[in-house]
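*Asks:* Give me a 3D structure for the following:
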Amino acid sequence: MSLGPRLDLRHSQQLVMTPQLRQAIKLLQSSNLEVTAFVEEELERNPLLERDERAPPGPDAGRSTDPLPVVNDVPDAAAAASSDALPAENAAPLDAEWDNVYDGGTPPVGRGGSADFDDDLSGIEAMAAPDRTLREHIGDQVRLTFASHQDRVIAANLLALVDPAGRLNVPDAVIAAALGCQEATVTAVRHRMQRFDPVGMFCADLRECLMVQLQDRNRFDPAMGAMLDNLDMLARRDLRGLQRVCGVDAEDMAEMVAELRRLDPKPGARFDAPPALTLVPDVLMRRGPADDWIIELNPETLPRVLINRGFHARAVVGAKSRDEKAWVAERFQVASWLVKSLEQRANTILRVSAEIVRRQDGFFRHGVVHLRPLILRDVADEVGMHESTVSRVTSNKAIATPRGTFELKYFFTTAIAGTAGGEAVSAEAVRHRIKSMVEAEVPSDILSDDAIVERLRTEGVDIARRTVAKYRDALRIPSSVQRKREKAVPA
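*Replies:* Predicted coordinates:
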């Protein structure tokens, strides 16, 4: 056996992940808003790219029975501007003051932005007031309540120490020592501030917060005090034990629990709260003229770019060195790749969305009960793509439907077998059915997990008891024992 160098030829195939391919995959699984942010960065880096300023097609453009929208070409604005056909009728003089010209087609708009010609303050009552912060709201009440400089200084320090929920976790003695005043003075100021709007702030714990609100409503009595001393029993829903501790009957206990539920455990939380995030849909869905569904990408968030070929031609001609020509060629290649990737991404999203809508037609027409089981392989086989591609397309995407806005991932649910070989049922539909059963139950007939299983099997769903318990926990529905305790005393 000889040892030495040897040259062999081998044939093999491998996928090379180029930077462009990696970026295309990232664009595919990003939402329209994320892609728009990426396109804005490319517009700043690449002078050959420009934003497509043409108006997107309206809702009636390209209306067809085809589930995918047909986008008509928009005429070029430059060609229209250079046209020799100018309107001859109703043409105003060239020296006209256009601010004073009214064509009669639209109602006149005054200087204040309204449909009349009042002064600039005509629409001021329609302007929304800016949101006030918690400290601004309390600060106004401090200036109106306290006259002495010492009380205002103490109140300002209490306001600086309060947390967003309205709690004050620093003892009065610590605050008094820091300010060099009597503890009783700090306590008196804090008690007065507890009655500010919203009532119940500047309290040390939940019990004191609820007690102050009950006192403000003149609803605090020894029975309520005993309930506040045993909030842990209320958390365990031990209402019978609370009746013995408070010395009340079932009817009084129901009124006390209802009164407690009307209180705000975090009175400061409604201030400075971040605005609710709205789910912006990437795909729009509407009913067609033939009672079908029409799918289109959201034109408000769809990134649209073009290649400035005129500037590219001038840049090529004006390039003086080899490096400049290489840079222009590289920028043109990147721009072409981006435009092609965005077009391919749009077509892929439309194809996958159309297939999802076709398979879940019963859901859109009749509700969640008719949601069908669906997996990635079903859609991938139909549209001729890989499962990973379908997974990326449906990630971070939402569709606006006549039944609301849903993430595309929502329509992929596991299947639960039907009884006696019947048709499989979607797990999401089963969860909805369990929730409906629990909401419809009466205090005298609380459904256990076994009872829910029996009802589902009579409806043709072959499901195990542990699966029902898992779905019930996911829906945050307490057990039958806890529900029986809650509904034993009407709230």
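
*Asks:* use CA for all of it now, contacts and neighbours both
*Replies:* Fine.

*Asks:* What separation do you get for L214 and E387?
*Replies:* If you measure L214 against E387 using Cα to Cα, to the nearest Å, the figure is 58 Å.

*Asks:* do V369 as well
*Replies:* When distance is defined by Cα to Cα, V369 is 26 Å away from E387.

*Asks:* what's the answer for G200, then?
*Replies:* Between G200 and E387 the distance, using Cα to Cα, works out to 54 Å.

*Asks:* residue ranges of the strands in the chain, please?
*Replies:* Using DSSP state E, the strands assigned to the chain run over residues 49-51, 283-287, 293-297, 305-307, 398-401, 404-407, 415-416, 425-426.

*Asks:* Generate CSV for the ones you listed, with distance to D378 and mean neighbour count as supplementary columns.
*Replies:* Output for these, formatted as CSV (distance: least, Cα to Cα, whole Å; neighbours: other Cα atoms under 10 Å):
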stretch, distance to D378, mean neighbour count
strand 49-51, 37, 19
strand 283-287, 20, 19
strand 293-297, 19, 22
strand 305-307, 33, 18
strand 398-401, 19, 21
strand 404-407, 18, 15
strand 415-416, 13, 18
strand 425-426, 14, 22
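
*Asks:* so which of those strands comes closest to Q182?
*Replies:* Distances from Q182 to each of those were compared using Cα to Cα; the minimum, 57.8 Å, belongs to strand 404-407.

*Asks:* Contacts for that closest one, please.
*Replies:* The contact list for strand 404-407, computed with Cα atoms under 8 Å, 6 or more residues apart in numbering, reads 279, 281, 394, 396-400.

*Asks:* Adding distance to G225, write those residues out as CSV.
*Replies:* Shown next, in CSV, are these (distance: Cα to Cα, whole Å):
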residue, distance to G225
L279, 44
P281, 50
T394, 53
N396, 49
K397, 51
A398, 49
I399, 51
A400, 50
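
*Asks:* Next, the second sequence, to be compared with the first:
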Amino acid sequence: MAIGPRLDLRQSQSLVMTPQLQQAIKLLALSNLEIEAFIAEEIEKNPLLEATGTREEVAPEPEGGDAPDDDFTFDPTDAEPTTDRLVEFGDATADNPLDVDYDAETFHHDSAADSVRGQDGGLGLEGGSGGSSDEAPDIDAYVAATIDLHEHLERQAGEVLEGEELTIARHLIDLIDEAGYFTGQTFELSQRLGVALYHVERVLGVIQTFDPSGVGARTLAECIAIQAKEADRYDPAMAKLIDNLDLLARGGIPQLRRLCGVDEEDMVDMLRELRGYDPKPGLRFGGEPAQPVSPDIFISKTKDGWAIELNRATLPRLIVDRDYYSELNAGADKGGKAWLSECLASANWLVKALDQRARTILKVSREIVKQQEAFFLKGVEHLKPMTLKTVADAIGMHESTVSRVTSNKYLMCERGLHELKYFFTSGVAAADGDGAVSAEAVKSQIAKLIAAEGDDILSDDKLVELLNAKGFDLARRTVAKYREAIGLGSSVQRRRQRAMRAA
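*Replies:* Below you'll find the model as predicted:
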């Protein structure tokens, strides 16, 4: 066999992740609010894109009904492929727009959100998420009025200190965490600033007189002691109680009475007063402002089944301005026409990807409602075990697609606001061997049993017996794990807490 160079032709298939395909995948994992921000960025970059009002492409359909977007095939020439097929056979250059005139009369009442029931899909919620009302409270005003703890302390420091003391105070304030505790070392700070230690300690003492009461403390005991002093209740008995908070946490009430030298009545008064103090005073000001959660999907029960729709209040309607494209293209040179063609292809792809995202979300949501219908009708105790693969196999999509669709998205129904991931839970074997129950259902039962335990505190072994009687086949360690997961203490801890409340 001769050795030498030669040319061969080979034919192969491979998946090329173009920017457009990466964008389609990224869009699936974004929430409606994140999509709104993404669209705003795209409009700034692409002159052919225009957002008007809210999105109204997809109407709610009864569960089990024949929906046009349910007819998903694996034909790469399909005009409306699934997101999986967009990724595999995506063509961003195809001029196959999905934008239409949504101002037409035929689209005015195509979903529950367009009727008098409002954006909540008839759930009876006041001021549905994403909507607006003149009488509604201005949440932005509350957020704007939020004052940072450090800013609040620096304002007070500027009123009572000046010069070198004010400089020291600012360094001390920088070392106060969001809970209001001083986390630094006064000795290290004095060395760094080149001032006497007693000077730093004195300024820290001034900061500890600031609002909120207890700020600047180095320990929990010091924080409580500052508040007790300001309330003029820091007598020797209270000082002894504050110095032995660890004993209080263990429920050693008799020992505390002996240490403090008080009778039972005085101890009750001291404990009641102690509970009135704030162990983390800085949290009144600290941290990032809470961000409201807006539902991405509305679900309501109708006479024909389940109405499932997207929250269009947070989805702008995106269209491609073809008149503007024709106007610009007519007077453009060769380079300008090439750029406009790229903008048109990008706009068409984005509109198609957004439309397919909406259809995919609804398809997954319908399957979740179908699988978990008992939950929507009867509550969390009837939540069934479900995995991503279960839904993916049922709707003919890849498991990773379902995972992206259910990320960062919330569902609003008559039973409240739930993240889509909430419906995917592990299973616990039933005592009779017939099927399995959701871990969330078990947690709900444990919470109910403990809430109704009364004076007879239930041990984990007793919880196992009661749960077994209800049809849950659980080991003691599993019960303990679920109990801790929902923030409930052991029987010893609960008995100790009850004794402290009764004291």
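
*Asks:* Please report the TM-score between the two superposed chains.
*Replies:* Here the TM-score for the pair of chains, by TM-score structural alignment, normalised by the length of structure 1, is 0.75; 433 aligned residues with a Cα RMSD of 4.0 Å.

*Asks:* What is the distance between the longest helix seen in structure 2 and the centre of its chain?
*Replies:* Among the segments of structure 2 that qualify as a helix by DSSP state H, the longest is helix 334-371. Its chain's average C-alpha position is 25 Å from that of helix 334-371 of structure 2, according to Cα atoms, centre = their mean, to the nearest Å.

*Asks:* do the same with stretch 192-209 of structure 2
*Replies:* 41 Å.

*Asks:* Equivalent analysis for stretch 190-198 of structure 1, please.
*Replies:* Once both centres are worked out by Cα atoms, centre = their mean, stretch 190-198 of structure 1 turns out to sit 35 Å from its chain's centre.

*Asks:* Stretch 468-485 of structure 2 too?
*Replies:* Using Cα atoms, centre = their mean, the mean C-alpha position of stretch 468-485 of structure 2 is found 27 Å from that of the whole chain.

*Asks:* Counterpart of I299 of structure 2 over in structure 1?
*Replies:* Taking TM-score structural alignment for the superposition, I299 of structure 2 sits opposite M285 in structure 1.

*Asks:* For that match, which non-adjacent residue is spatially closest?
*Replies:* What sits nearest to M285 of structure 1 in space, not counting adjacent residues and going by Cα to Cα, 6 or more residues apart in numbering, is I295, at 4.8 Å.

*Asks:* and the one you found, how far is that from A346 of structure 1?
*Replies:* When distance is defined by Cα to Cα, I295 of structure 1 is 12 Å away from A346 of structure 1.

*Asks:* try H370 of structure 1
*Replies:* According to Cα to Cα, H370 of structure 1 stands 29 Å off from A346 of structure 1.

*Asks:* go on, V369 of structure 1?
*Replies:* As judged by Cα to Cα, V369 of structure 1 and A346 of structure 1 stand 31 Å apart.

*Asks:* Can you get me a residue count around whatever residue of structure 2 lines up with R483 of structure 1?
*Replies:* By TM-score structural alignment, R483 of structure 1 lines up with R494 in structure 2. Using other Cα atoms under 10 Å, R494 of structure 2 is surrounded by 16 other residues.

*Asks:* just checking, R494 of structure 2 touches I457?
*Replies:* Yes: contact status for R494 of structure 2 versus I457: in contact at 7.5 Å, counting by Cα atoms under 8 Å.

*Asks:* What are the buried residues along stretch 435-453 of structure 1?
*Replies:* Of the residues in stretch 435-453 of structure 1, those scored as buried under the neighbour-count criterion (16 or more other Cα atoms under 10 Å) are 435, 438, 446-449, 452-453.

*Asks:* circling back: list just the one of the strands of structure 1 that sits closest to M253 of structure 1.
*Replies:* strand 404-407 (40.1 Å).

*Asks:* re earlier: OK, contacts around the match of I299 of structure 2?
*Replies:* Here M285 of structure 1 is in contact with 293-296, 399-402 (Cα under 8 Å, 6+ apart).

*Asks:* What is the nearest of those to V383 of structure 1?
*Replies:* Nearest to V383 of structure 1, judged by Cα to Cα, of these is I295 at 15.5 Å.

*Asks:* Would you mind measuring from the counterpart of that closest one in structure 2 to L411 of structure 2?
*Replies:* Across the two structures, I295 of structure 1 finds its equivalent in I308 of structure 2, going by TM-score structural alignment. Per Cα to Cα, I308 of structure 2 is found 10 Å from L411 of structure 2.

*Asks:* Common neighbours of those two, please.
*Replies:* Both I308 of structure 2 and L411 are contacted by 297-299, under the criterion Cα under 8 Å, 6+ apart.

*Asks:* Map L374 of structure 1 onto structure 2.
*Replies:* When the structures are aligned by TM-score structural alignment, the residue of structure 2 matched to L374 of structure 1 is M386.

*Asks:* Could you check how many residues crowd around its match?
*Replies:* The burial metric for M386 of structure 2, expressed as a neighbour count using other Cα under 10 Å, is 18.

*Asks:* Quick check: closest non-adjacent residue to it.
*Replies:* Here the nearest residue to M386 of structure 2 in space, its sequence neighbours aside, is F424; by Cα to Cα, 6+ apart that works out to 4.9 Å.

*Asks:* Then A239 of structure 2?
*Replies:* When the adjacent residues along the chain are set aside, A239 of structure 2 lies closest to A225, with 7.2 Å between them (Cα to Cα, 6+ apart).

*Asks:* Could I get the contacting residues of that neighbour?
*Replies:* Contacts for A225 of structure 2 (Cα under 8 Å, 6+ apart) come out as 214, 234, 239, 242.

*Asks:* Save those as JSON lines, and put in neighbour count too.
*Replies:* Supplementary listing: the contacts of A225 of structure 2 in JSON lines, determined by neighbours: other Cα atoms under 10 Å:
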{"residue": "G214", "neighbour count": "30"}
{"residue": "Y234", "neighbour count": "17"}
{"residue": "A239", "neighbour count": "17"}
{"residue": "I242", "neighbour count": "21"}
